[in-house]
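Chemist: Below is the structure, and that's it, no one-letter string:
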């Protein structure tokens, strides 16, 4: 008997749809005519056992117990999943061949692997497990995936990486949460102060931004504009570029802070000749933006529709599972396999039916054009989010689903449009020894921008035609006084952008260099839930689009060691986890480093000043205390002499 194990029931149904009929449905499984069987997980069926499962004394939260780290890791059935887990274990033991059909990502790999391992089958049988990677739930795509099975052994490193992250999160979050909650209680606060390797640096970003805004002192700065006139009485303006001699009077961003200096320049250039030093005109092209990953889609939807990250993910899951209108949504990839280009024209025909309001644009598409998005080398287990070959009736979708589907479709359609073409013109002038610059950008051809960009509100201004060496006249100078502005509060879009481009906030220069643009806090699948988690725990709050930290969130960050509140640590984790995926680093090395670091952090927590959390004494917690160290929350460990062992590693 061949057993197909899907990550969730919707995927199991999609597999069954392309299998021979008649089929027999039973509790937790679907049996095929030849005796093969399809079953499923319901997300994670297993989770890390809680500390008191290892030792009863850990039911009470005490500083002297910390750090806690298992010698032998144990999993337990998640609440409400025992029946399905039992069904799967029986089927796994009975099966002659197993096909792993978890979602095509790190978490999906571990999710099914840990159930297979938990069933206690032989090593030989585990090595014979096959892997099915399904990105699209439509029948043709599912058939193709089932015909292209690979050995599950090819994905061991992916599973190991996910396992390392899961255990590290448990260790870090559980121990740090207990340590700071106990210290909070001693200071008079009766809520749980949860700490996690992703949630806490994210909260730290918001707290530091809030403090920057609170402490910001606006300062005036000055610019000088030269109002110029040509021999044919055409006029334009050019901006003064301060020389190196002005550096003592400028801030780190090159803004002139001394009004008297700018006033002297205005006076100096009045009714003076202006010599054209250079006049550059450059025609440039800009390719269409790549199709969406989940994070890039969430950022764009937040900007356009003010949708939260969790709303986008929920709607995308419906579009994928229920309507089958888009490919796998939890993707961190923005490229497509070259083979997919063969479906482009057919997808175009589907878009004509699904998006009749875009008919004129769809008919302009050149379906033979191959953009930079088709790159097999940049596609891993999953590819960018794009429309499928499924048609639908517009009245069947909710408003959010309609908006997101059209956004995804237009981003895909843009791959078949010409580049955006524009011309940059830059005129450099010398006026009484000072340099001035005039710039414009003129559109030559909209190309793909006609699909994705809003029309400009103002007409573009062209600079006059002038020659190098030509002498113009500076009619007068103008002093422009401006004020420095504080940074803006985070929004859903900017907070997601910060999570995906976390290297911008990394302090360690060496680490910042090695992080790729795709590295970040959390994963595509977890970022939305992490943001919402901070709201549920009372650490963040919303005011319109603005996201700010609460007093509790701020106090927690200010009481923690800086290393725990900065993204450097978790960015380094993600870098190491990716190296495990690529078989360039080991699980053991990653965990030993983590445990050593955790020991130091717990010692710091034990000896923190009693005043660190005293401002929370009279604050009522948002919720009753609850366990905070489940998956994707935490980390912890025993003294360095403790050896980590694993029952399935």
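Modeler: Alright, I've got the coordinates. Predicted model, so just to flag it, every value in this text is computed and none were measured. Residues are numbered from 1 along each chain as shown.

Chemist: going forward, measure contacts and count neighbours with C-alpha atoms only.
Modeler: Fine.

Chemist: in the stretch 51-200 of the chain, which spans are helices?
Modeler: In the stretch 51-200 of the chain, the helices defined using DSSP state H, counting those that start in this stretch lie at 51-54, 82-94, 106-118, 123-127, 139-146, 156-186, 199-214.

Chemist: tell me how far the shortest one is from the chain's mean position?
Modeler: This points to helix 51-54. From the chain centre to the centre of helix 51-54 is a distance of 33 Å (C-alpha atoms, centre = their mean, to the nearest Å).

Chemist: Any chance you could list what contacts stretch 99-117?
Modeler: 2-7, 41, 43-46, 85, 88-89, 92, 126, 129-135, 152, 155, 158-163, 331, 381-382, 648 (C-alpha atoms under 8 Å, 6 or more residues apart in numbering).

Chemist: export the helices of the stretch 51-200 of the chain to CSV and tack on mean neighbour count and distance to residue 520?
Modeler: Compiled in CSV, these are given as follows (neighbours: other C-alpha atoms under 10 Å; distance: least, C-alpha to C-alpha, whole Å):
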stretch, mean neighbour count, distance to residue 520
helix 51-54, 15, 29
helix 82-94, 17, 33
helix 106-118, 22, 15
helix 123-127, 12, 33
helix 139-146, 17, 29
helix 156-186, 24, 14
helix 199-214, 21, 11
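
Chemist: Okay, one more to line up with it:
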């Protein structure tokens, strides 16, 4: 009997193989793709990895059909040339399926992981009703062993819910995007357009905030204040919107300025609960606030930490830490790390093993927590995020903080003034989580009935402020609150809006004029597309599939009917939509400026390879061209460079903010800009330090030493995201060897050896072995 285990990624496949074989697995490969083989009694086990989705949705029928309503699942490499590399991984599964009798889905335990693994099993001809599921929240060896020992039936309801989501997202996306593009057919607009089931409401949310801000009319108001014992007191009337009333209060106060009476002295003590452990959204918000990390970078980095068994599964909406996780053991392992031994040791000495939990629940996974496995060779970004997660986890076990609150009210001739103070009595969990603290404001001593005088009374005239714009992290939190999208897709939806040129900005998001025109066109003429109630209704229906309250076909059919209704309204108003959208095209499609050679217009062109560049409209007579950034929106500014006199353009890049440059790459202004950037990078690199908790306390700082040996480098995408993070000091995360029983410890890099395959392999299958010496590769045998 043979069993095939389907893992979601190669790194997880290796850890599963190591766990189930006690590190005696055989590593084989087909066309450069590794898979693992081991024996458990009379059973042979194969472990192979996907690389995300190996199957995708595509149109069933003629490509000219509109609207598209019939779809099918097919191999990703057959649909998208960028996914051709996945063919090798699918070939491995096909080969192993011929040798296997049963299947286990060991992909991430969420809807996406269920769809990835179940699709592979389904298309290999496996019986999904007999296939089994591994459920684990960490990739530590003990958790993987426990998951294999407690296999579950395949979670088919989640699979059906996931299928429905993929189908509806694809159907809404492809049809609405084609409709949007068709509205501008025959114009010079050539940029890709898209709108989708969640994209539309997200754009609407941002556009409505822009409109609120643009329509906001500031109103003046006054605060009447007094200074008593060098402490500022505010009139209890608060914000006064009538200047005459404010002036009257000030005059009445001045008439009794030296004859104030302390009417109230109130002192209370409050207990401040620790923050709950992180769910994904809370982690993205806090990483943005503390580390200035982009939400997409936070998720990518957390995923890497999870795959290396340092933290639990990050795509969770839970703030719960059940006792079954062995929390006291995790705290004990953290105490072996010099960076956390004092904090974790204090919890152990005080027997604090009950966490302060939040309200949010996720049936699939607990809150994000460190596994206790000693981290090795973390990058600066990984180290900072790991440090944030560990300290949040430890802090939720700590004692409540105690804060003294004080309120004093003074009466000056009938006008009452109040001052509030706050003082931390017991720091409690604040000592464990340096990223939070109570606001301290000391008040001088006052006694009830005491006569006091004010040194002065005065008025401050202020104006009401418009609503704040969203940042990426705050937008993700708002989408979660409105039940739009999923915890795993919200960041990518925002990134798509950046790519389409609908929004711009790094820390603060603004809607471009083109984005506003798209919103206005759809909101006025096809509101269903940007109405969040439509999307929320579908989200709730898909949730009911998971709960076995609705069938997949029922929800998909309902979604198709809603789509047809939206398209009918769109088509009937297509002319109005086109006119409204063209109002916003002027900025994005306007000539960038005049050609210095012959006075022609400089416009954006595309090469045969799809690369954008700037060229003259008098081509081929004029061959002037300029390079511009790829994957960015480039628009005119109406300005020219003072040095080279070429047009200045505005560059809008996803997550990189907005900046202006001239078109001449040899211009002296470019060199000056490069020098400033280089100086800034040098200054940033000198600031990057890693210190131990003790050194931080003592004020000592050490510079980072680049480790001689590193684990596999992060992908280019993760590197790019990581480069956006502002360098800040953090606690040192050292490598510490501890004498732990073999079955309780994680294998080190050097212990991750693979025994040479002894079974005769089929043609084209090479056998590889890994030397037991320092993890070096052995020679392959033909």
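Modeler: That came in fine, so what should we check first? Note that this is a predicted model, so its numbers are computed, not measured.

Chemist: And residue 464 of structure 2, what's its match in structure 1?
Modeler: In structure 1, residue 464 of structure 2 lines up with residue 484, judged by TM-score structural alignment.

Chemist: pretty sure its match is touching residue 213, no?
Modeler: No. If you go by C-alpha atoms under 8 Å, residue 484 of structure 1 and residue 213 don't touch, sitting 11.9 Å apart.

Chemist: Quick one: map residue 41 of structure 1 onto structure 2.
Modeler: Mapped onto structure 2 by TM-score structural alignment, residue 41 of structure 1 lines up with residue 50.

Chemist: ok, that match to residue 116 of structure 2 distance?
Modeler: 8 Å (C-alpha to C-alpha, to the nearest Å).

Chemist: tell me, what's touching those two both at once?
Modeler: Residues touching both residue 50 of structure 2 and residue 116 by C-alpha under 8 Å, 6+ apart: residue 8.

Chemist: Nearest spatial neighbour of the most centrally placed residue in structure 2, chain-adjacent residues omitted?
Modeler: The centroid of structure 2 falls nearest to residue 295 when counting by C-alpha atoms, centre = their mean (2.9 Å). Among residues not flanking residue 295 of structure 2 along the chain, residue 284 sits closest, at 5.2 Å (C-alpha to C-alpha, 6 or more residues apart in numbering).

Chemist: Count residues in the vicinity of the equivalent of residue 581 of structure 1 over in structure 2, would you?
Modeler: Matched to structure 2 by TM-score structural alignment, residue 581 of structure 1 sits across from residue 546. By the measure other C-alpha atoms under 10 Å, the count of residues near residue 546 of structure 2 is 20.

Chemist: Surely residue 546 of structure 2 and residue 161 touch.
Modeler: Yes. In this structure residue 546 of structure 2 lies within contact range of residue 161 using C-alpha under 8 Å: 5.7 Å.

Chemist: shared neighbours of those two, which are they?
Modeler: Joint contacts of residue 546 of structure 2 and residue 161 (C-alpha under 8 Å, 6+ apart) do not exist.

Chemist: what's the counterpart of residue 560 of structure 1 in structure 2?
Modeler: Per TM-score structural alignment, residue 560 of structure 1 is aligned with residue 522.

Chemist: Please read the previous query as pertaining to residue 539 of structure 1.
Modeler: So, by TM-score structural alignment, residue 539 of structure 1 is matched to residue 502.

Chemist: is it true that that match touches residue 519?
Modeler: No. Contact criterion C-alpha under 8 Å: residue 502 of structure 2 and residue 519 do not qualify, at 9.2 Å.

Chemist: Please enumerate the shared neighbours of the two.
Modeler: residue 203.

Chemist: Neighbour count: these two, which is higher?
Modeler: residue 519 (29 against 25).

Chemist: what sits against the more buried one?
Modeler: Applying C-alpha under 8 Å, 6+ apart, we find residue 519 of structure 2 in contact with 200, 203, 204, 207, 530.

Chemist: so which of those residues persist in structure 1?
Modeler: Of the contacts of residue 519 of structure 2, the ones still in contact in structure 1 (both residues aligned by TM-score structural alignment, their matches' C-alpha atoms under 8 Å) are 200, 203, 204, 207, 530.

Chemist: Pipe the residues you listed into TSV and attach distance to residue 269 of structure 2 per row.
Modeler: Output for these, formatted as TSV (distance: C-alpha to C-alpha, whole Å):
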residue	distance to residue 269 of structure 2
200	48
203	45
204	44
207	44
530	48
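
Chemist: Looking at those, which is nearest residue 452 of structure 2?
Modeler: Taking C-alpha to C-alpha as the measure, residue 452 of structure 2 sits nearest to residue 207 out of these, at 52.2 Å.

Chemist: who touches that closest one in this structure?
Modeler: 511, 515, 516, 519.

Chemist: Which parts of the stretch 251-400 of structure 2 are strands?
Modeler: In the stretch 251-400 of structure 2, the strands defined using DSSP state E, counting those that start in this stretch lie at 260-272.

Chemist: Checking residue 218 of structure 2 next. Helix, strand or coil?
Modeler: What DSSP: H, G, I helix; E, B strand; the rest coil gives for residue 218 of structure 2 is coil.

Chemist: which residue packs closest to it, ignoring adjacent ones?
Modeler: Excluding its sequence neighbours, the residue lying closest to residue 218 of structure 2 (C-alpha to C-alpha, 6+ apart) is residue 464, at 5.1 Å.
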